[in-house]
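In: I need the structure of the sequence given here:
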Amino acid sequence: MMDIFDKYAPFASRHEQLLQLGADPFAVRIDELRSATEAVIDGRETILVGTNNYLGLTYDPACIAAAQEALERYGTGTTGSRIANGTYGPHQELEQAFARFLKRRSCMVFSTGYQANLAMIAGLAGPRDVVLIDADSHASIYDACKLSGATIVRFRHNDPADLDRRLTRLGAEGECKLVVVEGLYSMLGDTAPLQAFVEVKKKHGAWLLVDEAHSFGVYGETGRGLAEAEGVEEEVDFVVGTFSKSLGAIGGFGASNHPKFDLLRFCARPYMFTASPSPSSIASVRAALQRIEEDPTLRTRLWANARRLHEGLVGIGLRPCSPVSPVIAVPLPGEIAAARAWNLLRERGVYVNLALPPGTPGSLCLLRASLSAAHSFAQVDVVIERFAAVVAELTEEGAALARTA
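Out: Alright, predicted model coming up:
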């Protein structure tokens, strides 16, 4: 009889090859956190440059104090879903605060960002609808489409003309057509041309959902996301986001101006059938949202750090995949070289993400960095210096790496 795990044999083989090159990149253990940007990993003082902690709010005193107060007042968890016993005053208050900040009529809070996409997309689209998604969409978007039962159509990444062609071909097929794009794409660090996508969706009478998971708090004059930065918020029908990036916690949100939006509370299974977010997380997010509203220097520092790292990596001969953004991804020539570089950086006290196919666009092998407002220029300069040292070492090992590959 076939073993139920035999289907994963190719992945197991690749994983074993990575282990032969050094540490397991998918099981990094952080022994001690010193701050939003520093940790001890394998006994080494390490600069964290791969955490998505864009605004550095995980150690913000106001956020920590709010979480502690909520923990003492409301306990460790709700032990129930929002439609049972899991709606506390702070849940509704956070939804109201998000609605005000986003300038939306309604907002729903979810237990994770992943569930936010599942609930929003699978709740909005059904078997008689069509969902058109960017080819580079996050796994949660793909999974949401499967859960919806809708017809799924992929269009080329960041290509409004291809979306236009596919909507034209569809014609009257499908009762409703929902277009799904992201604001900032988490692997390559590029952004969606939202103004062009808006024109296409209006031309065809489609609906538009923008996942601002990595762009919320980062883009726009007030931090509402890429739609704000592009001046198209009113044309975006639905917005989704997560608490696990700029807001420094766990959870997610969906928001809209549609007058019937709250029907999703009774129709979206990932909202209805899971425990609601813990009170401490809700409280810390409320405090983080207030910090984003009141302190624009968080974004100023983040972008200064992003420009510094991007320019520094270009200066040592590397070619980031995209223009300056808080996500800076560097391609390497193959899986072996990427894993070797990741290990060399780790040994030098720099943590970045190793991103490999099939989780990357175009089968790229990447070292992915994400900047934080909490990084100092001194830390960024150290990261650049250690990248330079790794580049030099890999250059010397080039022939050996080629033979190994």
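In: contacts and neighbour counts: CA atoms only from here.
Out: OK.
In: List the contacts of Tyr351.
Out: 46-50, 345 (Cα atoms under 8 Å, 6 or more residues apart in numbering).
In: Looks to me like Ile141 is in a strand.
Out: No - going by DSSP: H, G, I helix; E, B strand; the rest coil, the assignment for Ile141 is helix, not a strand.
In: Double-check it against Leu118; I have them as touching.
Out: Yes - Ile141 is in contact with Leu118 according to Cα atoms under 8 Å; the separation is 7.0 Å.
In: Please pull up the helix or strand immediately following the strand or helix carrying Ile121.
Out: Using DSSP states H and E, Ile121 maps to helix 113-124. Using DSSP H and E, the next helix or strand after helix 113-124 towards the C-terminus is strand 130-134.
In: so what secondary structure elements neighbour that following strand?
Out: Strand 130-134 sits against strand 151-155, strand 177-182, with contacts defined as 3 or more Cα pairs under 8 Å, 6 or more residues apart in numbering; DSSP states H and E.
In: and this one, so I can compare the two:
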Amino acid sequence: MTDLFSKFDPLIQQREDLLATGVKDPFSLVMEEVKSPTVAVCNGKETILLGTYNYMGMTFDPDVIAAGKDALDRFGAGTTGSRVLNGTYQGHRDCEEALKEFYGMDHAMVFSTGYQANLGIISTIAGKDDYVILDIDSHASIYDGCALGNAQIVAFRHNDVEALEKRLKRLPSEAGKLVVLEGVYSMLGDIAPLKEMIRVSKEAGAMVLVDEAHSMGFMGPNGRGVAEDQGVLDDVDFVIGTFSKSVGTVGGFCVSNHPKFEILRLVCRPYVFTASLPPSVVATAATSIRKLMHGGDKRAHLWENSKRLHKGLKDLGFTLGTETPQSAIIAVIMPDLEKGAAMWEALLSEGLYVNLARPPATPANMTLLRCSLCAEHSAAQVEQILGMFAAAGRAVGCIS
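Out: Model (predicted):
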């Protein structure tokens, strides 16, 4: 009899080999206490958090917490139903209104996760006779959205405008075409040349969806993401985002000006056939989104943190994923998984948590230590982080 788990044997062996070196399992860390957006207790030790996507530090905002507690008292712990049945409370509508205000768009649809937002929107609007043209480094939820809708996938080289244009020109002119892009790519923290990509997409008669999960809240004059920052937000047909990054809770969304958008509430399976978010979650999200509209000072401080950390790591001799700081993500490239795991553990021992990212999630089979900065990191904390990287890097032999 075939063992359905046998296909995982190489990964099981790789994990066993890694743990045999004596390193702690980097993918099962438990946070025993979270004290703030930037500090937690891990393995009994106070630890600086540099791998949480909590870009704007909204998880402990007093207004956000108060809104969640009030909704919990007034509406209970959950809705126990889908949005199209009993699962739309006043808070869900209010959250969608907050998104429409934030983006200045006509329509907003809230999903239970950001993954479901991509899964639902892509699979619903692009079917088996349609084409989805996407960056080869696109997030798993984008690929899964294509698979669920059975669309034809056409991938192009990462951030390559010319490659995108060539792919579009080869497609039948009468076919339905959706170009899916990301504002910030989560592994290396690099941004997409959206202005040029949207131009060639529109010239080819394609609709454009941009996932702004890692840029919403802090990029652009109003925090609307890379499309706003590059002056092309009005040319985007659909913006996908998540509440689990800058908003500081959980959930996903799509905003759009498309006149037929509301029909998606009846035909989008990951929206129709899943329970809606708890009232406390949509209350915290709506409050956070409205506060992010006025987050200019926090955005400016986050950019300062990014510049300071990028320069400091580069000066120490580390190889980084981007030549210049492009977002709140700074990826430190490791020579291999063993060295990366050893460096991750050494940093944790110093009192610093970062993400260890490994293939197949990473581009070009790279092993990365991925740093996600927060607007609540102080300048002193960033200097402390650099000191921890210096000590761990020398101890492991990553830098001289």
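In: Could I get the TM-score for this pair?
Out: TM-score of the superposed chains, computed with TM-score structural alignment, normalised by the length of the second structure, equals 0.97; 397 aligned residues with a Cα RMSD of 1.2 Å.
In: on that earlier part again, flag every buried residue along the helix holding Ile121 of the first structure.
Out: By neighbour count with 16 or more other Cα atoms under 10 Å, helix 113-124 of the first structure contains the buried residues 113-124.
In: next one: stretch 342-362 of the second structure
Out: Going by 16+ other Cα under 10 Å, stretch 342-362 of the second structure has these buried residues: 342-358.
In: do the same with stretch 132-142 of the second structure
Out: For stretch 132-142 of the second structure, by 16+ other Cα under 10 Å, it's 132-135, 137-139, 141-142.
In: so, if you compare these, which one comes nearest to Lys24 of the second structure?
Out: Nearest to Lys24 of the second structure out of those is His139 (Cα to Cα; 27.2 Å).
In: After the helix ranked longest in the second structure, which helix or strand is next?
Out: In the second structure, assigned by DSSP state H, the helix with the most residues is helix 296-316. Scanning forward in sequence from helix 296-316 of the second structure by DSSP H and E, the next helix or strand is strand 329-334.
In: Once aligned, what mean separation remains between that next one and the first structure?
Out: Compared with the first structure after fitting, strand 329-334 of the second structure has a mean deviation of 0.4 Å; criterion: mean Cα distance after the TM-score superposition for the first structure.
In: what range in the first structure does that strand sit on?
Out: Aligning strand 329-334 of the second structure against the first structure (TM-score structural alignment) gives residues 327-332.
In: which residues are contacting the matching stretch?
Out: So stretch 327-332 of the first structure is contacted by 186-189, 306, 310, 318-322, 338, 364-371 (Cα under 8 Å, 6+ apart).
In: Same question for stretch 120-127 of the first structure.
Out: With Cα under 8 Å, 6+ apart as the test, stretch 120-127 of the first structure has contacts from 131, 141, 144-145, 147-151, 176, 178, 240, 254, 264, 267-269.
In: now the strands for the stretch 251-400 of the second structure?
Out: 252-256, 329-334, 352-353, 355-357, 367-372 (DSSP state E, counting those that start in this stretch).
In: Tell me which helix or strand comes right after the helix or strand that contains Ala71 of the second structure.
Out: Taking DSSP H and E as the definition, one finds Ala71 of the second structure inside helix 62-75. Next helix or strand after helix 62-75 of the second structure toward the C-terminus (DSSP H and E): helix 90-103.
In: For that following helix, give me the average deviation versus the first structure.
Out: Looks like 1.2 Å for helix 90-103 of the second structure (mean Cα distance after the TM-score superposition for the first structure).
In: Identify the residues contacting Leu344 of the first structure.
Out: Here Leu344 of the first structure is in contact with Val390 (Cα under 8 Å, 6+ apart).
In: Quickly note the distance from it to Ala388 of the first structure.
Out: Distance, Leu344 of the first structure to Ala388 of the first structure, using Cα to Cα, to the nearest Å: 11 Å.
In: still on that earlier bit, closest to Phe26 of the first structure out of the helices and strands packed on strand 130-134 of the first structure?
Out: Going by Cα to Cα, the one of these nearest Phe26 of the first structure is strand 177-182, 24.6 Å.
In: what's the closest one packed up against?
Out: strand 130-134, strand 207-211.
In: and the ones you listed as a markdown table, adding distance to Ser276 of the first structure?
Out: Output for these, formatted as a markdown table (distance: least, Cα to Cα, whole Å):
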| stretch | distance to Ser276 of the first structure |
| --- | --- |
| strand 130-134 | 27 |
| strand 207-211 | 21 |
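In: looking at these, which is closest to Ala172 of the first structure?
Out: strand 130-134 (10.6 Å).
In: hmm, who's touching the closest one?
Out: 125, 145, 150-158, 163, 173-181.
In: Among these, name the buried ones.
Out: 125, 145, 150-151, 153-155, 157-158, 163, 176-181.
In: List just the nearest of those to Lys260 of the first structure.
Out: Closest to Lys260 of the first structure, out of all of these and judged by Cα to Cα, is Ala125, at 14.2 Å.
In: Report the buried residues of stretch 398-405 of the first structure.
Out: Leu401.
In: Identify the residues contacting it?
Out: Contacts for stretch 398-405 of the first structure (Cα under 8 Å, 6+ apart): 334, 336-337.
In: top of the residues you listed by neighbour count?
Out: Ala337 (22 neighbours; other Cα atoms under 10 Å).
In: would TSV of the buried residues of stretch 132-142 of the second structure with distance to Val208 of the second structure be doable?
Out: Below are those laid out as TSV (distance: Cα to Cα, whole Å):
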residue	distance to Val208 of the second structure
Val132	10
Ile133	10
Leu134	10
Asp135	12
Asp137	17
Ser138	14
His139	16
Ser141	16
Ile142	13
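In: what's the closest of those to Lys298 of the second structure?
Out: The closest of those to Lys298 of the second structure turns out to be His139 (Cα to Cα; 27.0 Å).
In: what residues are up against Ser186 of the first structure?
Out: 214, 327.
In: what kind of secondary structure is it in?
Out: coil.
In: mind checking how far it is from Pro361 of the first structure?
Out: Ser186 of the first structure is 11 Å from Pro361 of the first structure, by Cα to Cα.
In: If we ignore the residues flanking it in sequence, what's nearest Ile152 of the first structure?
Out: Val131 (5.1 Å; Cα to Cα, 6 or more residues apart in numbering).
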